[in-house]
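A.B. asks: Sequence first, then the predicted structure, then my questions.
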Amino acid sequence: MVPLLEDSFGRRITYLRISVTDRCDFRCVYCMSEHMSFLPKRDLLTLEELDRVASAFVERGVNKLRITGGEPLVRRNVMSLFRALSRHLQTGALTELTVTTNGSQLARHAAELADCGVRRVNVSLDTLDPETFRTITRWGDLDRVMVGIEAARAAGLQVKINMVALRDANAHEIEPMLRWCHAEGHDLTLIETMPLGEIEADRTDQYLPLSAVRAKLAERYTLTDLTDRTGGPARYVRVEETGGRLGFITPLTHNFCESCNRVRLTCTGTLFLCLGQDHAVDLRAPLRQSEADEALHRAIDEGMAIKPRGHDFVIERRNARPAVARHMSVTGG
């Protein structure tokens, strides 16, 4: 028997986010540069290796797995990973297997995701305006995403919309997005832009504090604080006038690290212990060292020992460098 995962601050680790690829078919302005250099395929863990690592974490008490990217659904044969991991849902070891996607491939995969036991998907959608969508994503097609969202709903998947709040690009669209999401039966979560990786834009121009957004919404809507938790950092309110749920992820205005239960595995086998810090351990070498998992579990334990208390994100003009050099697409958010 191997012990349950706990870091040096006494926090139980029950949530693993797995980035299956750093590639994406969009180039969102807050996430990556337009001309990205991606990892060669030979550097990636195989889908079978990703299953093995994930299963080791499930053995240690992780009960929620989220598949991320880049855009996870562009990885070749990625549905075989979902099918493999679904066995942990059947045993009850996992309570949730889910995915974060830009929605571009959802129409193709929604039904099979549901068959694999996925019950909820997060779709990154920052605007309902086609021109603004093209500006933010550079390469994206809003119609294709909307068809994907409809396919997910038809497959019985609960859809949560994630919207990054950008001061000049979409601040005026937050209220229309709220009304649309709740009319369609979707939760909406707003996210502050994070200082990860070099991009062409100045993040001080992008940054919109959600404290200001909430204050503005409260002038028109009744926002009732909820104790709901979905395993991640979002804090939720119910919008009484719409009856829907609204989440806020605020890594800058309200640090959420004190209750962090998450670690992140990259597609190359690096385990990052914090989204906003560089603390990491390599799991690929011990994974390939032998067919047994003893070395893998030792490396995971090393990670628990160095998981930091929290991040220290700052966005300001006198400190314009990103908090960490890697892009969001590397660790999947």
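C.D. replies: Cool, the structure landed.
A.B. asks: make it CA atoms for all contacts and neighbour counts henceforth
C.D. replies: Noted.
A.B. asks: my read is residue 247 is in a strand, agree?
C.D. replies: Yes: assignment of residue 247 by DSSP: H, G, I helix; E, B strand; the rest coil places it within a strand.
A.B. asks: so what's it up against?
C.D. replies: 187-190, 234-237 (C-alpha atoms under 8 Å, 6 or more residues apart in numbering).
A.B. asks: looking at these, which has the most residues close by?
C.D. replies: Tallying neighbours with other C-alpha atoms under 10 Å puts residue 188 at the head of those, with 27 neighbours.
A.B. asks: A strand includes that one, no?
C.D. replies: Yes: assessed with three-state DSSP, residue 188 lies in a strand.
A.B. asks: surely it meets residue 161?
C.D. replies: Yes: assessed by C-alpha atoms under 8 Å, residue 188 is found in contact with residue 161 at 4.8 Å.
A.B. asks: Which residues are in contact with each of the two?
C.D. replies: The contact lists of residue 188 and residue 161 share residue 181, where a contact means C-alpha under 8 Å, 6+ apart.
A.B. asks: Run through the helices of the stretch 1-150 of the chain in chain order.
C.D. replies: When assigned using DSSP state H, counting those that start in this stretch, the helices of the stretch 1-150 of the chain occupy the ranges 47-59, 78-91, 106-115, 130-137, 142-154.
A.B. asks: Can you give me the buried ones in the second one?
C.D. replies: Spelled out, that is helix 78-91. Of the residues in helix 78-91, 78-79, 81-83, 85-86, 88-89 count as buried by neighbour count, 16 or more other C-alpha atoms under 10 Å.
A.B. asks: again, but for the third one
C.D. replies: Residues 106-107, 109-111, 113-114 are the ones in helix 106-115 that count as buried (16+ other C-alpha under 10 Å).
A.B. asks: Please identify which pair of those lies farthest apart.
C.D. replies: Greatest spatial distance among the buried residues of helix 106-115 (C-alpha to C-alpha): 107 and 114, at 12.1 Å.
A.B. asks: Just the helices from the stretch 201-333 of the chain, written as ranges.
C.D. replies: Counting by DSSP H, counting those that start in this stretch, the helices of the stretch 201-333 of the chain are 203-206, 210-218, 284-289, 294-306, 328-331.
A.B. asks: Highest mean neighbour count out of those helices?
C.D. replies: Ranked by mean neighbour count, the helices of the stretch 201-333 of the chain are led by helix 328-331 with a mean of 24 (mean count of other C-alpha atoms under 10 Å).
A.B. asks: Take this one as well and set it beside the first:
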Amino acid sequence: MAALPSSPAPLIDRFNRRISYLRLSVTDRCDLRCTYCIPQGFKDFEEPEHWLTFDEIERVVGLFGQLGVARIRLTGGEPLLRKNLPDLAARLAALPGIEDLSLSTNATQLDRHAKALRKAGVGRLNISLDSLRRECVTHLSGRDSLASVMAGLDAAQAAGFSPIKLNMVVMKGENEQDIEPMAAFCFERGFLLRLIEAMPMGDTGRNAHYLSLDPIRERLAKRFNLQPQAIELGGGPARYWSTPDGRGQIGFITPISQHFCATCNRVRLSVDGTLYLCLGQEEKLELRPMLRGGASDEELIAALRDAIELKPERHEFLEQPKKIVRFMSMTGG
């Protein structure tokens, strides 16, 4: 892709937030049916002909890179279901301006792809795991998947990924009792645990038994003598606490109890080329028609700038919990 005549100004929205992070969905399909993400029996997936091609993805990411977006996260659905994903990762990692390429995965396919992903230039992994109990994982994910996830974790460490973050969505009455064992497991294995509040996206999210992380943070701080850390790991919204020796770290992601909208630096591109400006709002830009209609790079950049101006100040999950009807997998992680 040819560079533009001069270096464009970075993307800064009307609330003076610099957009430096793109979450890129490469598929809306998944081999699990986590209770807070995709409902059992759901079949309304995007048609493959509507998926952005690798060439289209590379073009869009290249333009974002010119606009100062340095962090790219591959998401889904389950991104490892997209055929030849390491090939795409290698193309994106080589683009000017892209400094950090990471991947979110449920790890069920990771043991087969970890080495290729690492070689392609993926530097970091976020792995979803909501419990260490087989029966709980089966209940929450709709499949007896714990063994395959553990194999994926082993393969990721063997391939040299660091850090490896384990994302645990905490739900009242589901996996509350699993938090301390998960923390101990992560400390022992050298993983970075991130606890996440469930968000009311679609019927699945609204039925996810929301639980505030505030009392859990206090509980874990006492149990493991955690201290707050002023560190950023990956440009995301987690607030981190650490053990006294620094070897164990837990991040808390609190989109409901303590939202972080004032510092939001990200946008999301769905598999069909829809750019969502906020996870909890409807503002969006349809890029696929422009890409397939002959739009120039200059026209695409102008559209991206106009879209960033629409980025809302904050979500309204508390005020309007039923506002967002699309499922998490449709938006892109």
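C.D. replies: Cool, the structure landed. Just so it is clear, the structure is predicted and the values come from calculations on it, not from any experiment.
A.B. asks: ok so, going back, which of the buried residues of helix 78-91 of the first structure sits closest to residue 325 of the first structure?
C.D. replies: For the buried residues of helix 78-91 of the first structure, the nearest to residue 325 of the first structure is residue 78 (27.2 Å; C-alpha to C-alpha).
A.B. asks: so what corresponds to that closest one in the second structure?
C.D. replies: Alignment note: residue 78 of the first structure maps to residue 85 in the second structure; criterion TM-score structural alignment.
A.B. asks: For its match, give me its contacts.
C.D. replies: For residue 85 of the second structure, the contacting residues are residue 79, by C-alpha under 8 Å, 6+ apart.
A.B. asks: do residue 94 of the first structure as well
C.D. replies: With contacts taken as C-alpha under 8 Å, 6+ apart, residue 94 of the first structure has the following neighbours: 58, 62-65, 88.
A.B. asks: Tabulate those in TSV, adding columns for distance to residue 23 of the first structure.
C.D. replies: Listed next are the contacts of residue 94 of the first structure as TSV, based on distance: C-alpha to C-alpha, whole Å:
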residue	distance to residue 23 of the first structure
58	26
62	26
63	26
64	23
65	20
88	27
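A.B. asks: Turn the buried residues of helix 78-91 of the first structure into a markdown table, including distance to residue 119 of the first structure.
C.D. replies: A markdown table is the format used below for the buried residues of helix 78-91 of the first structure (distance: C-alpha to C-alpha, whole Å):
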| residue | distance to residue 119 of the first structure |
| --- | --- |
| 78 | 17 |
| 79 | 15 |
| 81 | 16 |
| 82 | 12 |
| 83 | 14 |
| 85 | 14 |
| 86 | 11 |
| 88 | 14 |
| 89 | 11 |
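A.B. asks: Tell me who's in contact with the aligned partner of residue 218 of the first structure in the second structure.
C.D. replies: Alignment note (TM-score structural alignment): residue 218 of the first structure maps to residue 221 of the second structure. Applying C-alpha under 8 Å, 6+ apart, we find residue 221 of the second structure in contact with residue 227.
A.B. asks: Kindly provide the distance from the counterpart of residue 240 of the first structure in the second structure to residue 251 of the second structure.
C.D. replies: Under the alignment (TM-score structural alignment), residue 240 of the first structure pairs with residue 244 in the second structure. In this view, residue 244 of the second structure and residue 251 of the second structure are 15 Å apart by C-alpha to C-alpha, to the nearest Å.
A.B. asks: ok, now residue 305 of the second structure?
C.D. replies: In terms of C-alpha to C-alpha, residue 305 of the second structure sits 32 Å off from residue 251 of the second structure.
A.B. asks: Which residue, neighbours along the chain excluded, lies closest to the alignment partner in the second structure of residue 157 of the first structure?
C.D. replies: Taking TM-score structural alignment, residue 157 of the first structure has residue 161 as its aligned residue in the second structure. Spatially, and ignoring its direct neighbours in sequence, residue 161 of the second structure is nearest to residue 124 (5.9 Å; C-alpha to C-alpha, 6 or more residues apart in numbering).
A.B. asks: What residues does the one you found make contact with?
C.D. replies: 101-103, 161-164.
A.B. asks: out of those residues, which are buried?
C.D. replies: For those, buried by 16+ other C-alpha under 10 Å: 101-103, 161, 163-164.
A.B. asks: Now intersect these with the strands, please.
C.D. replies: Using DSSP state E, the members of those that fall in strands are 101-103, 164.
A.B. asks: And these, which is closest to residue 132 of the second structure?
C.D. replies: residue 164 (16.4 Å).
A.B. asks: need the contact list for the closest one.
C.D. replies: Residue 164 of the second structure is in contact with 124-127, 156-157, 191-192, counting by C-alpha under 8 Å, 6+ apart.
A.B. asks: rerun at 6 Å
C.D. replies: 125, 191 (C-alpha atoms under 6 Å, 6 or more residues apart in numbering).
A.B. asks: From residue 321 of the second structure, how far off is it?
C.D. replies: 32 Å.
A.B. asks: same thing with residue 197 of the second structure?
C.D. replies: On the measure of C-alpha to C-alpha, residue 197 of the second structure and residue 321 of the second structure end up 14 Å apart.
A.B. asks: Can you pick out the residue with more neighbours from these two?
C.D. replies: Set side by side, residue 197 of the second structure and residue 321 show more neighbours around residue 197, with 21 against 17, by other C-alpha under 10 Å.
A.B. asks: quick one: what's aligned to that one in the first structure?
C.D. replies: When the first structure is aligned by TM-score structural alignment, residue 197 of the second structure is paired with residue 192.
A.B. asks: Now do the residue lying closest to residue 197 of the first structure once chain neighbours are set aside: how many residues are near it, please.
C.D. replies: Spatial nearest neighbour of residue 197 of the first structure, excluding adjacent residues (C-alpha to C-alpha, 6+ apart): residue 327 at 4.1 Å. For residue 327 of the first structure, the neighbour count with other C-alpha under 10 Å is 22.
A.B. asks: Check residue 176 of the first structure too.
C.D. replies: By other C-alpha under 10 Å, the residues close to residue 176 of the first structure number 11.
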